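Asks: The sequence and its predicted three-dimensional model are supplied below.
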Amino acid sequence: MKNLRNALLLKQLYQLKQLGYKYTSVTPYKEDEQHLRLPNTLDSLKKQAMECHLCELSKSRQKVVFGEGDPQADILFIGEGPGTMEDSSGKPFVGRSGELLTKMIENVLLISRSEVYITNIVKCRPPNNATPTPTQAHTCQPYLLKQIELIRPKIIVTLGVTAYHYLTGDDTEISKVRGTLHKQNDYTVIPTYHPSYLLRNPSAKKEVFEDLLKVKELMGK
């Protein structure tokens, strides 16, 4: 599995960039390929993520928030990163944002939360709920990509601009891209607003409702 090696190389490059380097002859991080392969089951992958110390977020976290839901879900929701309550519980999207996401799933998609899978770009809470840095996001990315590979969802709903950006590489503002369909690999990406944004801007709920109707239509519900 080369994703983990690439993440480590990216981490080193970002660190060098922060130090002011533009070019470097530093020998890239090298590791035995055997140790870079990620497990081929969600349970084993979760166990490895629980013991991860590849970035500084591992120093301040309480718990790793790997993700939860149906391991064969057709719909995967991806957020930005764990908050305070997620960090203490080890579960994604709890508290007010989680309650709103659950209502969105049940009231619009007409399925239970347990029928989808929910995770984040980074598995550990950034201090003060800050937006994950590029180093943190790219270091954690192999876990997310492996989750996608193992779950094999038909639709991925990205919640907020951070999730959309790091999954697709597109920097377009979420207000301009939300509700659009993007075919990527074997799944369709549909970006929409993050539930925490809706708590601050209730008027945007109508737009998210429209976005989720597209998800429902794609699933033939």
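Replies: Noted; the coordinates are in hand.

Asks: CA atoms for contacts and neighbours, from now on please.
Replies: Fine.

Asks: Span of stretch 163-179 from start to end?
Replies: With C-alpha to C-alpha, to the nearest Å as the measure, the ends of stretch 163-179 fall 14 Å from one another.

Asks: now do stretch 127-134
Replies: 15 Å.

Asks: So for that stretch, what gets flagged as buried?
Replies: Burial within stretch 127-134, assessed by neighbour count using 16 or more other C-alpha atoms under 10 Å, is assigned to residue 132.

Asks: same deal with stretch 158-177?
Replies: 158, 159, 160, 161, 162, 163, 164, 165, 166, 167, 174, 177.

Asks: any idea which of those is closest to residue 106?
Replies: Among the buried residues of stretch 158-177, residue 159 lies closest to residue 106 (C-alpha to C-alpha), at 16.5 Å.

Asks: For that closest one, give me its contacts.
Replies: Shown in contact with residue 159 (C-alpha atoms under 8 Å, 6 or more residues apart in numbering): 77, 78, 79, 80, 191, 192, 193, 194, 195.

Asks: SS state for the first one?
Replies: So the one you mean is residue 77. Classification of residue 77 by DSSP: H, G, I helix; E, B strand; the rest coil places it in strand.

Asks: same question, the fifth one
Replies: The three-state label for residue 191, taken from three-state DSSP, comes out as strand.

Asks: residue ranges of the strands in this structure, please?
Replies: Ranges of strands in the chain, per DSSP state E, are 68-69, 75-79, 117-120, 155-159, 182-184, 187-192.

Asks: now the last one, how far from the chain's geometric center?
Replies: Using C-alpha atoms, centre = their mean, to the nearest Å, we find the averaged C-alpha position of strand 187-192 to lie 12 Å away from the chain's own average C-alpha position.

Asks: Next one for the comparison:
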Amino acid sequence: MISANDLSPAQLAALLAFHGDAGVEWLLEEEPVDRFAEFEAMKAARGNARVAATSNRTEAPASQPTARQTAAAAAPTPSRAPAPVANAPAVAIPDAQAIEEARFAAESARSLAELRVAMEGFAGCNLRNSARNLVFAEGDPASGIMIVGPMPYADDDRDGQPFAGRLGEMLTRMMAGIGLTRESVLLSNVVPWRPPGNRVPTAREADICRPFIERQIALAEPKHLLLLGNFTARFFFGGNDTIHQLRGEWRELAIGGINVPTLATLHPQDLVTAPINKRFAWQDLLAFKARIHG
């Protein structure tokens, strides 16, 4: 097994990035270890060894403690207290308070730029503690077309932009099929911070992030909205229906005082894992294209 001491800084950084992408949040041992006490005990043991080597006596009296006994005596008894966790929030605020603070921060923003600043300073969602980046809306807010996914994935979190990596390439091809580009629409996610291990956001996390995505839609004022995936469709439409039950049907979504014609379809991840879904997504995209062109 390779020790961490044998790795270069670049290799250590790559290893930490790998653990982060795999969903590992903290690296802890089973029991807390007092490294300062270990170091002091080691110094004491080495000092006793030097004294013994220079001594003229051939053997120590039976009552004299050995270096190992001295080191053991110097080390304090291990405590059962939990090890401190780095970067953990000092105080957890109640859910209702976090939602209210998110709503206040979102409604105070008068532009997408102000909203991004507000979200960068928001500390009420636990997801930001494990994510690398805030993944904010990207593209053309004036296009009248907005595409919303569920959450950032590993590539999005690494690059700090929505729909990066392999899934982003799939979405780019999907849009190209109906004459759209990344630059000609506004791309965003319901949740702006990547959940550890790409897990589905909890109901609490979704509720806290709701004011932010609704404010993005209200500020952008899209004429047409495309929702990607099961989580996103349920988030906006409610209920427990699957994306196969919710897709392909136009609905009026009332957000921020505006009504937006909205269509749900499958997420690029659904097409990667089950290519047969491509035909359903293509049907939805053609319906979206027909609607945006009148």
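Replies: Great, that's in hand. No experiment lies behind these values; they were computed from the predicted model shown.

Asks: one step back: out of the contacts of residue 159 of structure 1, the closest to residue 119 of structure 1 would be?
Replies: Nearest member of the contacts of residue 159 of structure 1 to residue 119 of structure 1, counting by C-alpha to C-alpha, is residue 78, at 5.1 Å.

Asks: And that closest one? What does it align with in structure 2?
Replies: Using TM-score structural alignment, the equivalent of residue 78 of structure 1 in structure 2 is residue 148.

Asks: Return the residues in contact with that match.
Replies: Residues near residue 148 of structure 2 by C-alpha under 8 Å, 6+ apart: 187, 188, 189, 190, 225, 226, 227, 228, 232.

Asks: Which single one of those is nearest to residue 255 of structure 2?
Replies: residue 225 (11.4 Å).

Asks: Please say which position in structure 1 residue 248 of structure 2 maps to.
Replies: So, by TM-score structural alignment, residue 248 of structure 2 is matched to residue 179.

Asks: need the contact list for that match.
Replies: 190, 191, 192, 207, 208, 210, 211, 214.

Asks: distance of the closest residue to residue 254 of structure 2 other than its chain neighbours from residue 275 of structure 2?
Replies: Excluding the flanking residues, the one nearest residue 254 of structure 2 by C-alpha to C-alpha, 6 or more residues apart in numbering is residue 260, at 6.4 Å. Using C-alpha to C-alpha, residue 260 of structure 2 is found at 30 Å from residue 275 of structure 2.

Asks: Rebuild the strands of structure 1 as a markdown table, extending it with distance to residue 35 of structure 1.
Replies: Shown next, in a markdown table, are these (distance: least, C-alpha to C-alpha, whole Å):
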| stretch | distance to residue 35 of structure 1 |
| --- | --- |
| strand 68-69 | 26 |
| strand 75-79 | 27 |
| strand 117-120 | 24 |
| strand 155-159 | 29 |
| strand 182-184 | 28 |
| strand 187-192 | 29 |
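
Asks: between those, which one is nearest to residue 141 of structure 1?
Replies: Within the strands of structure 1, the stretch nearest residue 141 of structure 1 is strand 117-120; the backing value is 9.8 Å (C-alpha to C-alpha).

Asks: which residues are in contact with that closest one?
Replies: The contact list for strand 117-120 of structure 1 (C-alpha under 8 Å, 6+ apart) reads 65-71, 73, 75-82, 92-93, 144, 163.

Asks: right, and the strands of structure 1 - which one's nearest residue 31 of structure 1?
Replies: strand 117-120 (26.7 Å).

Asks: which residue numbers in structure 2 go with that closest one?
Replies: Going by TM-score structural alignment: strand 117-120 of structure 1 matches residues 186-189.

Asks: That stretch: average distance to aligned residues in structure 1?
Replies: Following superposition, stretch 186-189 of structure 2 is found to deviate from structure 1 by 0.7 Å on average (mean C-alpha distance after the TM-score superposition for structure 1).

Asks: before we move on, back to that, to which residue of structure 1 is the residue nearest to residue 254 of structure 2 aligned?
Replies: Checking TM-score structural alignment: residue 260 of structure 2 goes with residue 187.

Asks: go on, residue 206 of structure 2?
Replies: With TM-score structural alignment as the criterion, residue 206 of structure 2 pairs with residue 137.

Asks: Tell me where structure 1 has helices.
Replies: Here structure 1 has its helices, by DSSP state H, at 2-18, 33-36, 42-50, 57-60, 84-89, 95-104, 134-151, 161-168, 174-177, 195-200, 205-218.

Asks: ok, now how distant is the counterpart of residue 219 of structure 2 in structure 1 from residue 6 of structure 1?
Replies: When structure 1 is aligned by TM-score structural alignment, the residue opposite residue 219 of structure 2 is residue 150. Residue 150 of structure 1 sits 19 Å away from residue 6 of structure 1, taking C-alpha to C-alpha as the criterion.

Asks: ok, now residue 167 of structure 1?
Replies: Distance, residue 167 of structure 1 to residue 6 of structure 1, by C-alpha to C-alpha: 15 Å.

Asks: do residue 143 of structure 1 as well
Replies: 12 Å.

Asks: out of these two, which sits in the more crowded spot?
Replies: The neighbour count for residue 143 of structure 1 versus residue 6, taken as other C-alpha atoms under 10 Å, is higher for residue 143 (24 against 17).

Asks: No further questions, thank you.
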